[in-house]
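*Asks:* fold the stuff below for me.
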Amino acid sequence: MSEPVDNARVNVPEFSVSELSHRLKRSVEETFAWVRVRGEISGFKRPASGHLYFALKDADAVLDAVCWKGQAARLGVKPEDGLEVICSGKLTTYPGRSKYQMVVERMELAGLGALMAMLEQRKKKLAAEGLFDAERKRALPYLPRVIGVVTSPTGAVIRDILHRLRDRFPTRVLLWPVLVQGEGAADQVARAIAGFNALPPDGPVPRPDILIVARGGGSLEDLMAFNEESVVRAAAASQIPLISAVGHETDTTLIDFASDRRAPTPTAAAEMAVPVRLELLGDVAALDERLRRGMGRLALERRRQLQGLLRGLRDPREKLAQAQQHFDDLAERLPRALGVGLRAQRARLDASFAKLRPASLRREAAEYRRRLKDGMARLGRVVLRRREDAGQALQQRVKLLESLSYRNVLARGYAMILDADGRAVQSAEQLAPGQDVTIELRDGRRDATIQGSAASKARAARAKPAGGKAQEELF
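*Replies:* This is a model prediction of the structure:
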C-alpha cells in the first residue's frame, strides 16, 4: 500500500542549484544596489591580476569585499590592514562558494582620527628604515644655477616662487607640472622627482642644482598625496638637494621629514634656495675694499722694510774701490819685498862662503846659484799667478757691479726720469703738468717739462705723498 502524497509539497517549485544562486544574486544586487559600509580592512591581498581582495569587519561581523583592477587604480585611499574606511559600492553573491561580498567602487577614510593613526603608523615604519635620518640630509648649494620646481602649473604657488626668485636673485627655473591632490597626484610627484634626478648633468635639458616640491595650503585630505610612501621614498632617494614646501607653516606632511630642508611656505622655499643678490654684491664690495686696504698696508710695510735695508747696505762701488786699493798696495809692496828678500839671501850666502874652503866653496856656490835661480824662477811664476788671480777676482767684481748698475738698463733703450730734487720718478701719478724734470739716457741727460690735462693735475695732487716726501731712490 503506497504512502499518501502531500499536495502542498508537490506544488512547491523545484530549483536547480544554479537557478537558486542566480535568483539570490539578482535579489541581493537589486536590494543593495548602492551601499556605504564602514569597517576595518582585514586580510588585504593584491594578486598578480591587479584586483584587490579584503574583508571589512567590526566587532560582530565580517563582510568580504573585492575591488576590480580598473577601479583600484582610482581609489582615493591606499588600502592597508587595520585601516578604518568607508567603502561605497554594491552587494553581490559569489555562487561558486555560496558567499556574498561587496564590490567596492569608492573608498575613503572613516575619520580624521583614523587618518592620523594611519599616518603615524606609516611615519614610524619609514623612520625605522632610516629615511628620516639627519645623516642623509645634504646641505643646499649656496648659489644654484638651475632650480627645479615640482608643483601645479596653474596655481598661485609657482607664481609666488618665481616672483620671490626674481626679487632676490634671478635664476633659471625648470617646472615639472603635476597634480597636487586627488587621484594620481602622488605618482606624478614621485615621477617628477625621479625624472629631475635622471637628467644628465651635460644634457640638452640642464640638471637642477636644487629641487622645490611645493603646494599651497589645504586640509589633511588635500595634502594626502605628499604623505604617500612613493613620494616619501622618491624624496629620500633624490640625489639633488630637495626643499619641501607643502601647505602653510602649521601643515606637516611625511615628505617634510624625508627632504633635506623644510620650508613653511613656498615663498620661504624660494628664499632658502638663493641669497639676496644686492646683499651678495655688498658683501663682495666690502671684501674687495678690505683686500685693497690690506694690500695697501702690505705694500707700505714692504716699502718701509726695503728702505730700512737700503740704509744698512753699503755702496758696492765703495767696496770695489777698497779692494782695488788693497790690490794696488800689494802690487806696490811686492817688488820691495822681493828686493829685501834677495838681499837677505845674498847676505846669508856671503856669510856661508866665508866659512867654506875655496874648493868646496865653489861647488856650494854653484849649487846655491842653481837653487837661487830655480827659486827665483818659481817665485816669478808664483807672483805672476797671484797677480792673474787677483786680476780675475777684480774683473768679476767689476762685472758684478756693472750688472747691478742701472746704466745697463739705460743702455737697452730705457730712460730714467728725475724730479727737481734729483729723485727717481716711479709712477705717472707723481708728475704734474708744468713740472720740470730731467731725463737721463745712456749717453747723457736732458731737461724736460711735463704736459697734461686738468684731470692729470688732480690725479698728481692726490698721489703726492704726505709731508712732501717722495720715495727714496735705490742707488
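
*Asks:* going by C-alpha atoms from here, please, whenever you check contacts or count neighbours.
*Replies:* Fine.

*Asks:* mind listing the strands for this protein?
*Replies:* Taking DSSP state E, the strands of the chain run over residues 35-45, 52-57, 62-67, 84-94, 99-109, 146-151, 172-177, 210-215, 242-246, 261-262, 416-418, 436-441, 444-449.

*Asks:* ok, which of those comes nearest Leu379?
*Replies:* Smallest distance to Leu379 across the strands of the chain (Cα to Cα): 47.8 Å, for strand 444-449.

*Asks:* which other helices and strands contact the closest one?
*Replies:* strand 436-441 (3 or more Cα pairs under 8 Å, 6 or more residues apart in numbering; DSSP states H and E).

*Asks:* second chain to compare with the first, below:
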Amino acid sequence: MPLVPPPRPAAAPAADIPPTSVLTANQPEWTVGELAGALKRTLEDAFGHVRLRGEISGYRGPHGSGHAYFSLKDGQARIDAVVWKGVFGRLRQRPQEGLEVIATGRITTFAGKSSYQIVVESLEPAGLGAWMALLEERKKQLAAEGLFAAEHKRPIPYLPRVVGVVTSPTGAVIRDILHRLEDRFPRPVLVWPVRVQGDGAAEEVAAAIRGFNALKPGGPIPRPDVLIVARGGGSIEDLWAFNEECVVRAAFESTIPLISAVGHETDTTLIDYVSDRRAPTPTGAAEMAVPVRADLIATVADLSARAIGAAGRRIERDRADLRALGRALPGADALLSAKRQRLDLADARLAPALAAGASRHRARLQLLLDRMARRSPDVALANARARLARIDHRPLHALRNDVQRKGEALVQLGRRLVVAREASLERARALQARRTDRLLALSDRLAQAGARSVERRRDRLAGLAGLLGSLSYHAVLERGYVLVRDAAGLPVRRAGDAAAAERLSLQFSDGTIAAVPDGTPKTAAPRRSVRPAADKAAGRTATRQGTLF
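*Replies:* Purely as a prediction, here's the structure:
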C-alpha cells in the first residue's frame, strides 16, 4: 500500500523562496504520529496473520498486568512478541525460555519504541524433538515434587459398585470398555464426557476427575469406587492433553483409585506415572477394574462346597469326641454321695457350734457391762467439769500478761527506732555537708582552670596574629613597595612582562590603582635609595629593593 501524505497548505510563490530551498519546500511534511500510523497500516495490510518458527528468548513470566513479553529468534534475526492477558490463559503451550515454538499471530508496530512485533494468538512446540524435550523437563519437575512416588499408589477395589469413566462419548474407547465390563462383570458405569485432544481437552479431563471426587457418598448420583481415564492411540501431539500439568495434579489429588488407559501399550503419558494402575489399552483397564463373573461364581461355589464339607467333618468329629467324653463321665449318685455325707456331718456340728458361739458372746457382753459399771460416764463427766472449773480464770490472766509483755517490747522497739532515725539523719547531714564543700571546691578549681585556659589561648592567638602580620606582604607594602598585577590578577615579576601587558594594577599599602604601560621597558642603573639624615650620619649603605615573593 503506497504511503499517502496528508494535505498541506499551498507553498509560497517561488519568487519568495531561495533557490536552495525549492526542493525542500516541495517535499511533504509528516508528523511522527502520522508516519507511525501509516507504517502500522502498511505492515498490517501487507502481512496480516503469520506463522513464525523460532526460539523463545528473554521470557521472565507474565507481567504484573497479566500480559507476557518475549522475543522469537533464530540464527539470523529476532522479533519482539507479546501475548495479551486474555490470550495467555487460553494458550495450549505456555512460553518457556529456550523452547522452539511455532507462533501464530498478527504483525504490527509499536510506535513507542519505533519497532515491529508479533501479537501471538497461539503457540505450539516446533517438531517432535521439542515435544519430547518439554515432556522430559515436565516429567523431571513433577517427579522432584514426589507426584510419582510409589507410596502414593492405592490398591484398586476388587469388586467396585460403580465405575467412573472419563473419555470421549463418541469414540470406540467407551464402547470397548462397556463391552468388556458386560462380558466380565456388569457394573453401573458413569461416563463423564470430555474432549481427549485439542484446545481445552486438558482442562476438561482435570475437571472431570475433580468432579467425580466431589460427589458425596450416598448422594443422588452414586460416587464411583474406581476411575478409568481412557483414550485411543495417536501421535504425541494428539496425546499431549494427558501430559499437561493440570491433568497430572488432578490425578494425584484424586481420592478415588484411578486407572490410566491412554493410547496403546507403547504410548506413555505423564498421567500413567501418577495413576494408581496403568493399563496397556482401554480394554485392559476394564479388565483391571472388575473380575470375571463366571470365574468368581465358580470360585465361590468351590469355596462354599469346601466350607460345607469342612463344617460337616468338624461336626462329626465333635460328636464323636462328645460321645467318648460322655462314656468317661461318672454317674449322678457317685458324684453326689460324697457331697451328701459332708452335708450331714456339717449339720451335726452346727447346733453345738452355735451354742458355744452364743455362750462366748454372752460372756464378753457381761464383761463390758461390768467395766461400764465401774467407770460410769456420769462420773467422768463430773470430773471433767471440776477440772474445767479449776482452770476457769487462768487463760484470761495468761492472755493479759502476754499482751502486756508484747506492749512493753513494742514501746522499747519504738524508742530504738527513734534513736536510730536521729542517728541516720545526723550521718546524712554530715555527708551532705562534706559533699557540698567538695562541690564548692571543685567549682572554684573549674573556674580557675577555665580562666587559665582562656588566657593561654588568648596569648597564643596574639602571638600568631603578630607572626601573621610580620610574614604578610602588607607589611612589605607599608615600607614603600608596590605589588604589580596583570589583567588576570597574576603578579608581574619582570619589566618585559609589564610592558607586554595591556593593563596593570598597582597595589599600595592604602589601595590599588590601574595603570597602562607606555612601551618598551628602559634599563636604568641601580640607584641607591635615599635614607634619612640619621642613617647617613650612621654611615649605613643603601641596598637595592628585593622581590616580594
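
*Asks:* most packed of the strands of structure 1?
*Replies:* Mean neighbours per residue, mean count of other Cα atoms under 10 Å, is largest over these for strand 242-246, with a mean of 29.

*Asks:* in structure 2, what range does that one match?
*Replies:* Aligning strand 242-246 of structure 1 against structure 2 (TM-score structural alignment) gives residues 258-262.

*Asks:* please apply the same query to stretch 21-34 of structure 1.
*Replies:* So stretch 21-34 of structure 1 sits over residues 36-49 in structure 2, by TM-score structural alignment.

*Asks:* can you pull the buried residues of the matching stretch?
*Replies:* 36, 39-40, 43, 49 (16 or more other Cα atoms under 10 Å).

*Asks:* save the residues you listed as a markdown table, and put in distance to Val87 of structure 2 too.
*Replies:* As requested, the buried residues of stretch 36-49 of structure 2 are exported to a markdown table (distance: Cα to Cα, whole Å):
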| residue | distance to Val87 of structure 2 |
| --- | --- |
| Ala36 | 26 |
| Leu39 | 26 |
| Lys40 | 22 |
| Leu43 | 22 |
| His49 | 16 |
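
*Asks:* quick one: neighbours of Ala377 of structure 1, just the number.
*Replies:* 12 (other Cα atoms under 10 Å).

*Asks:* apologies, that question was intended for Ile156 of structure 2.
*Replies:* When neighbours are counted by other Cα under 10 Å, Ile156 of structure 2 registers 19.

*Asks:* Met272 of structure 1 maps to what in structure 2?
*Replies:* Using TM-score structural alignment, Met272 of structure 1 lines up with Met288 in structure 2.

*Asks:* how about its match, nearest residue that isn't a chain neighbour?
*Replies:* Leaving aside its chain neighbours, Met288 of structure 2 sits nearest to Ala279 (7.6 Å; criterion: Cα to Cα, 6 or more residues apart in numbering).

*Asks:* that neighbour corresponds to which position in structure 1?
*Replies:* Residue pairing (TM-score structural alignment): Ala279 of structure 2 is matched to Ala263 of structure 1.

*Asks:* right, and its match touches Ile243 too?
*Replies:* Yes. With contact defined as Cα atoms under 8 Å, Ala263 of structure 1 counts as touching Ile243 (6.7 Å).

*Asks:* need the overlap of contacts for the two.
*Replies:* Residues touching both Ala263 of structure 1 and Ile243 by Cα atoms under 8 Å, 6 or more residues apart in numbering: Ala269.

*Asks:* on that earlier part again, give me the mean deviation of the match of strand 242-246 of structure 1 from structure 1.
*Replies:* Comparison of stretch 258-262 of structure 2 with structure 1 after fitting gives an average deviation of 0.6 Å (mean Cα distance after the TM-score superposition for structure 1).

*Asks:* contact partners of that stretch?
*Replies:* Under Cα under 8 Å, 6+ apart, the answer for stretch 258-262 of structure 2 is 156, 226-233, 239, 242, 251, 268-269, 271-272, 275-282, 284-285.

*Asks:* and the spatially most central residue of structure 2, how far from Gly263 of structure 2?
*Replies:* With distances taken as Cα atoms, centre = their mean, the residue of structure 2 nearest its centroid is Glu145 (17.9 Å). Remark: distance between Glu145 of structure 2 and Gly263 of structure 2 (Cα to Cα, to the nearest Å) = 26 Å.

*Asks:* and Asp370 of structure 2, by the same measure?
*Replies:* Distance, Asp370 of structure 2 to Gly263 of structure 2, by Cα to Cα: 112 Å.

*Asks:* of these two, who's got more company?
*Replies:* Taking other Cα under 10 Å, Asp370 of structure 2 and Gly263 do not tie; Gly263 has more neighbours (22 against 10).

*Asks:* report the separation between that one and Arg421 of structure 2.
*Replies:* Between Gly263 of structure 2 and Arg421 of structure 2 the computed distance is 105 Å (Cα to Cα).

*Asks:* over to Arg485 of structure 2?
*Replies:* From Arg485 of structure 2 to Arg421 of structure 2 the distance is 88 Å (Cα to Cα).

*Asks:* neighbour count: these two, which is higher?
*Replies:* When Arg485 of structure 2 and Arg421 are compared for neighbours, Arg485 comes out ahead with 20 against 12, by other Cα under 10 Å.

*Asks:* how far away is the more buried one from Asp276 of structure 2?
*Replies:* Counting by Cα to Cα, the gap between Arg485 of structure 2 and Asp276 of structure 2 amounts to 103 Å.

*Asks:* and whatever residue of structure 1 lines up with Leu134 of structure 2, how many neighbours does it have?
*Replies:* With TM-score structural alignment as the criterion, Leu134 of structure 2 lines up with Met118 in structure 1. If you count neighbours by other Cα under 10 Å, Met118 of structure 1 ends up with 16.

*Asks:* my read: Met118 of structure 1 touches Glu84, true?
*Replies:* No. Counting by Cα under 8 Å, Met118 of structure 1 stays clear of Glu84, with 9.0 Å between them.

*Asks:* since that was my last question, I'll sign off now.
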